[in-house]
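# curious how this folds, go ahead:
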Amino acid sequence: MVEYMEAAPGGRTGEPAGPQSRRERRAEEAEIAHACERLWGDRDFVRLRRRYALLCGLLVTLFLSGYLTHLLLSAYARDFMSIRLADPVNVALVSGLGQFLLVFFLAWAFSSAARRWIDPLAARVRTRMETEHRPGEAAR
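Sure, this is the predicted structure:
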């Protein structure tokens, strides 16, 4: 009973500290590594990574182009930015507030696109991997 109460080499308590637990842990880690290798070669997972990268790249590009446009107009088109639209409001103020709107719009667009294109594919990959590999089954 004392064996189970001592900390295992990995620092976990409640597990046997003997060589059997290490062997089981190594088998578990090897099974997880094989599952990860299978995942990286899975066609749906590759499609998932590409969709995510494309979506993130597109949204980051849109954000940076909007921000750099505002920045460059503020630095080099002072006459344009100082045009008054209302008594205390000029183009620079509207453009600056537009940056907040752009960020909120891009966050909404990411959420919407992820829900439509990424989440169903991720759920399919997750369920396939969960059915193929259940933790603890490899060592038993």
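# from now on I want contacts and neighbour counts done on CA atoms only, so please keep to that.
OK.
# in the protein, which spans are strands?
With DSSP state E as the criterion, the chain has no strands.
# the residue of the chain most remote from its centre and L93, how far apart?
Distance from the C-alpha centroid of the chain, by CA atoms, centre = their mean, peaks at D87 (44.4 Å). Using CA to CA, to the nearest Å, one obtains 12 Å as the distance from D87 to L93.
# got it, and A122?
Distance from A122 to L93, by CA to CA: 41 Å.
# those two: who's more crowded?
Each of A122 and L93 has its neighbours counted (other CA atoms under 10 Å); A122 has more, 17 against 14.
# next one: the more buried one from P19, what distance?
Taken as CA to CA, the span from A122 to P19 is 38 Å.
# which residue packs closest to the one residue sitting closest to the centre of the chain, ignoring adjacent ones?
The residue lying closest to the centre of the chain (CA atoms, centre = their mean) is Y52, at 8.3 Å. In space, not counting the residues next to it along the chain, Y52 is nearest to I118; the distance is 6.8 Å by CA to CA, 6 or more residues apart in numbering.
# run this one through as well so I can compare:
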Amino acid sequence: MTARQHDASVYEQAQASERFQELKRRFRAWTFPMTAAFLAWYLLYVVLSGWARDFMGAKVLGNINVALIFGFLQFVSTFGIAWAYSRHMEKKIDPIADEIRHEIEGRTE
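Predicted structure coming up:
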């Protein structure tokens, strides 16, 4: 068996392991719903901007209207999701990924 074949089999074994499957499950369990929620929120903004112009143009405070507030909240939600993603990865994903990486590095050396 060549070194390349050995490396491939190590990575294939790691991918088939229970820990790797848990890693993928945890990643998908957070990212898929969060992506769907963000896309729904973004599309709501687009749809309201296109078809609910009176609502979006309603003045809230001075020249600040609902559309401006929704636009600002798009930025806030983007940064909030990035922060939550970072915390989730640090707590739930990175420890498992580090374990798997150390295991693989031990097998390939």
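# related to what we said a few turns ago, from what I see, the residue nearest to the centre of structure 1 and R115 are in contact.
No. The pair Y52 of structure 1 / R115 is not scored as a contact, 11.4 Å apart, by CA atoms under 8 Å.
# Provide the aligned range in structure 1 for the longest helix along structure 2.
As assigned by DSSP state H, the longest helix anywhere in structure 2 is helix 18-51. With TM-score structural alignment applied, helix 18-51 of structure 2 matches the range 43-76 in structure 1.
# pull the number of nearby residues for V66 of structure 2.
Neighbourhood size, V66 of structure 2 [other CA under 10 Å]: 18.
# likewise E99 of structure 2?
So E99 of structure 2, with other CA under 10 Å, has 13 neighbours.
# dump the residue contacts of it.
For E99 of structure 2, the contact set (CA atoms under 8 Å, 6 or more residues apart in numbering) is empty.
# before we move on, the earlier item: aligned counterpart of the residue nearest to Y52 of structure 1 in structure 2, please.
Residue correspondence to structure 2 (TM-score structural alignment): I118 of structure 1 is matched to I93.
# for that match, give me its contacts.
L23, R26, F27.
# look up how far R4 of structure 2 lies from it.
From I93 of structure 2 to R4 of structure 2 the distance is 28 Å (CA to CA).
# structure 1: helices as residue ranges?
Under DSSP H, structure 1 gives helices at 2-5, 19-41, 43-76, 78-81, 91-113, 119-132.
# one step back: how far away is the residue farthest from the centre of structure 1 from R78 of structure 1?
According to CA to CA, D87 of structure 1 stands 18 Å off from R78 of structure 1.
# check L68 of structure 1 too.
The value you get for L68 of structure 1 to R78 of structure 1, if CA to CA is used, is 15 Å.
# M129 of structure 1 -> structure 2?
Match for M129 of structure 1 (TM-score structural alignment): I104.
# residues near its match, how many?
The tally of other residues near I104 of structure 2 (other CA under 10 Å) stands at 16.
# same check on L48 of structure 1?
Using other CA under 10 Å, the number of residues around L48 of structure 1 comes to 19.
# again with A113 of structure 1
If we define neighbours as other CA under 10 Å, then A113 of structure 1 has 15 of them.
# what sits against it?
A113 of structure 1 makes contact with L55, according to CA under 8 Å, 6+ apart.
# ok, now R26 of structure 2?
K92, I93.
# do you know how far the equivalent of G98 of structure 1 over in structure 2 is from W41 of structure 2?
Matched by TM-score structural alignment, G98 of structure 1 corresponds to L73 in structure 2. L73 of structure 2 sits 10 Å away from W41 of structure 2, taking CA to CA as the criterion.
# how about E18 of structure 2?
From E18 of structure 2 over to W41 of structure 2 (counting by CA to CA), the distance is 35 Å.
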